[in-house]
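J.: this is the structure alone, sequence omitted:
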């Protein structure tokens, strides 16, 4: 007796970590032609591509934010831009990203907490965290210098 399978094939859903790893392994070109999360991650990986450690820091940040269930941050391309700016200074971090613990329920609070964790040994005015939402890397570097206790003038 021959039986036929009537099972309906289930589409395989790719998880966010799979998406990040797949995009990390490909050689993306920096053109931002869409509003999807995948387009944003692809664009910033390409933009950070000049230095492999920046791309690695971006991947680590994204995966850690996912592990800590910061889904509101990861759904918004504008917040992905902030994460990319944090990764651009991955070699200036005073603490590893993997040690960061979520202490806020809002996406903005979570990003501010990540910025403080990664770059601030000393108190820095809160308004300076907004520098990471902009494109001026000099302002971001000033935040980092203040957070380390260094002179901004130097």
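T.: Here it is on my side, so go on. As the structure is a computational prediction, the values presented were derived from the model and not from experiment.

J.: every contact and neighbour count from this point should use C-alpha atoms.
T.: Fine.

J.: and residue 99, how far is that from residue 67?
T.: 12 Å (CA to CA, to the nearest Å).

J.: let me fix that, I meant to ask about residue 76.
T.: Distance from residue 76 to residue 67, by CA to CA: 17 Å.

J.: ok, second structure coming up, stack it against the first:
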């Protein structure tokens, strides 16, 4: 097995661990857990590059963003299922999903960070 294949497998394991941690953290709030499952499913289908975010000290910023958006489910003004998705990298994908869920007006790209 090549080095690049091992790296990809390692990153997938780290991503799976981050998803597991998010499920465990959200387990205390069943509604947030349900929303996380919905957001995760939608992101897998419509923004697969979101899962390519680099993992720093065991934290996966893409998964953490999905978990945080799920925690603030009461602020959502649109359903997740209506999000068109994106083929962009993980940061624009998170920004696009957050704008879809909670923004009434267009937000300039420089404010998305």
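T.: All right, it came through fine. It should be emphasised that the depicted structure is a prediction, and the values quoted were computed from it without experimental measurement.

J.: tell me which of residue 76 and residue 67 of the first structure has more neighbours.
T.: Shown here are residue 76 of the first structure and residue 67; by other CA atoms under 10 Å, residue 76 has more neighbours (15 against 12).

J.: check contacts around that one.
T.: residue 37 (CA atoms under 8 Å, 6 or more residues apart in numbering).

J.: one more: residue 97 of the first structure?
T.: 60-61, 64, 114, 117-118.

J.: buried residues in stretch 28-35 of the second structure?
T.: Within stretch 28-35 of the second structure, the residues scored as buried using 16 or more other CA atoms under 10 Å are 32-33, 35.

J.: Provide the aligned range in the first structure for that stretch.
T.: Counting by TM-score structural alignment, stretch 28-35 of the second structure lines up with residues 50-57 of the first structure.

J.: run the chain-centre distance for the matching stretch.
T.: 12 Å (CA atoms, centre = their mean, to the nearest Å).

J.: residue contacts, residue 84 of the first structure?
T.: 44, 48, 58.

J.: distance of residue 60 of the second structure relative to residue 28 of the second structure?
T.: 21 Å.

J.: next, name the residue at the spatial heart of the second structure.
T.: With distances taken as CA atoms, centre = their mean, residue 66 lies nearest the centre of the second structure, 3.5 Å away.

J.: which one in the first structure is aligned with that one?
T.: Under TM-score structural alignment, residue 66 of the second structure pairs with residue 83 in the first structure.

J.: check the gap between that match and residue 46 of the first structure for me.
T.: 14 Å.
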